[in-house]
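**Student:** Fold the following.
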Amino acid sequence: MFDTPVITEQIRAIAPDFRAMSIHVDAKAAAEGSLDPGFLADACDLVSAGGPSWADAHLASWSEAYQRFGAKPNRTPCSAQALRKRVVKDGRIPAINPVVDLYNAISLRYALPVGGENFDAYVGRPHLIIADGTEVFDTVMNGEAVVENPAPGEVIWRDDLGVTCRRWNWRQGTRTRLEAATGRMWFILETLGTMPEDALEEAGEVLVEGLSRLMPGCAILKQKISLAGP
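**Tutor:** As a prediction, the model looks like this:
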């Protein structure tokens, strides 16, 4: 149903302990379900209470990885750090839509970057690579659609058409943004060695359970991926 994402060998010098959970979903024949309205709020409460226990160490590892490819994590933090900062400051993050709220809650609950993508908008397989600076990235600036290029040496996710996420998992592009629980979707849960491996397995299972409740009857493929392969 889906090809395995490609993690290029270039990533080893930046994060040799990188591993991830890839979850593909086909909801074309799924029914309409719902998400527990307290799921996101409970995740925010966990963060406010200081959890999970590995959060500080894991997010510090992401900051170090960002520095290795020239990013400034205080200015452009990984997605999990950005979410966590908002919760620490405000106590909550606003609801967006059920599928985004679900994976944001997983990100907060497990202190790991989680991306959700509209896989029907993809051209070819997702690749995690080092940018050469010529790739195109569709985004919005001051309310206007613009096209950017990543910095040479920047870690990016891309497909055959262009960049789908800049600075590893910092900013998602508009072309593959996931806005509804329909069609084909792809979720990627990304970790480094300072997060317990069993916590990644648990996070993947919780996300699968949530997706199954949100889209009853959807088909789900879950794969662990790393530099060593699936």
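**Student:** contacts and neighbour counts: CA atoms only from here.
**Tutor:** OK.
**Student:** And the strands in this structure?
**Tutor:** Remark: strands assigned in the chain by DSSP state E are 6-7, 19-26, 114-118, 127-130, 137-141, 144-148, 155-158, 163-166, 171-172, 184-191, 219-226.
**Student:** Quick one, which of these gets closest to I93.
**Tutor:** Nearest to I93, of all the strands of the chain, is strand 114-118, at 15.4 Å by CA to CA.
**Student:** Check which helices and strands the longest helix belonging to the chain is in contact with.
**Tutor:** In the chain, taking DSSP state H as the definition, the longest helix is helix 197-214. Other elements packing on helix 197-214 under the criterion 3 or more CA pairs under 8 Å, 6 or more residues apart in numbering; DSSP states H and E are strand 19-26, helix 98-110, strand 184-191.
**Student:** Before we compare anything, build this one as well:
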Amino acid sequence: MRFRHADTIWATFPELASGALYATGIGAAADTGPRAAAYTARALARLADTTEGEFPEVLAWRRAFSRMGMKPTQYRCASESLLRRLRKEGTLPRIHPLVDLCNALSVAYAVPVAVLDVDRIAGPLLEVRPAAGDETYTAFGGGVERPAAGEVTFVDSAGRAHARRWTHRQSGHSAVGEHTRRVLVVTEAMHDDGAEAVSDLLKTLQEEVAAHWEAVTESAVLTGAAPDFVFGD
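**Tutor:** This is a model prediction of the structure:
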């Protein structure tokens, strides 16, 4: 399978930094709680001095959302939403060991981290691109939506959208659960030091996955010059 950002995305958002990791052998029995708590504590320490709305990582995504014609405080990127929840509640929900770990890394680095069940994605291509308007998106509640033409989303080869408004909300169709064994994790940043943050987050995630699962992993940092991540069989 191949994951990539369309050329038009790189042209419109040259500041984008992205990385992807594929892992097989993931299960729901691992205990990532202590490590997730350590990364969450890093975010809480940062939130003690300011709000997430002042973070350069969040402000960069707000600018990107504004450029896409969206009100950034109405549609927040996933990392901002998690940070906001963490600031208000002091904790993050427990969903799945890998999702919990990735959510904790997302708040620690203040950048979006998407986790998708590969077996729920129709290959051979998953592409971040503007929607054509005929894609289908399944919400977590089971309802079916159609992203508007031009909305940036993750689209597979069957025309299924796996996100709404790029990094705002993932799809319930490819959500990780008890059945999941193969995952694709994508992290994306827009701020000045985004490339360094993405590279460091990717390395950290690969180490954590190796420590908690007997998993086989592949990863890559993506750029406009090298936008493709080919993974799996």
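**Student:** W168 of structure 1 is nearest to which of the helices and strands packed on helix 197-214 of structure 1?
**Tutor:** Proximity to W168 of structure 1 (CA to CA) singles out strand 184-191 among those, at 9.8 Å.
**Student:** so what secondary structure elements neighbour that closest one?
**Tutor:** On a contact count with 3+ CA pairs under 8 Å, 6+ apart, strand 184-191 of structure 1 meets strand 19-26, strand 114-118, helix 197-214.
**Student:** With structure 2 overlaid, report how far that strand is off on average.
**Tutor:** Averaged over the aligned pairs, strand 184-191 of structure 1 sits 0.8 Å from structure 2 after superposition, using mean CA distance after the TM-score superposition for structure 1.
**Student:** Which part of structure 2 matches that strand?
**Tutor:** Counting by TM-score structural alignment, strand 184-191 of structure 1 lines up with residues 182-189 of structure 2.
**Student:** ok so, going back, could the strands of structure 1 go into a markdown table alongside mean neighbour count and distance to G50 of structure 1?
**Tutor:** Formatted as a markdown table, these follow (neighbours: other CA atoms under 10 Å; distance: least, CA to CA, whole Å):
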| stretch | mean neighbour count | distance to G50 of structure 1 |
| --- | --- | --- |
| strand 6-7 | 20 | 32 |
| strand 19-26 | 22 | 24 |
| strand 114-118 | 23 | 19 |
| strand 127-130 | 20 | 31 |
| strand 137-141 | 16 | 33 |
| strand 144-148 | 11 | 37 |
| strand 155-158 | 26 | 29 |
| strand 163-166 | 25 | 28 |
| strand 171-172 | 20 | 25 |
| strand 184-191 | 23 | 19 |
| strand 219-226 | 17 | 28 |
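**Student:** Just send the ones you listed back as CSV, with distance to A49 of structure 1 too.
**Tutor:** Below are those laid out as CSV (distance: least, CA to CA, whole Å):
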stretch, distance to A49 of structure 1
strand 6-7, 35
strand 19-26, 26
strand 114-118, 21
strand 127-130, 33
strand 137-141, 34
strand 144-148, 38
strand 155-158, 32
strand 163-166, 30
strand 171-172, 27
strand 184-191, 22
strand 219-226, 30
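**Student:** and the residue positioned nearest the centre of structure 1, how far is that from C78 of structure 1?
**Tutor:** When CA atoms, centre = their mean is applied to structure 1, the residue found nearest the centroid is G115 (2.1 Å). Taking CA to CA, to the nearest Å as the measure, G115 of structure 1 falls 11 Å from C78 of structure 1.
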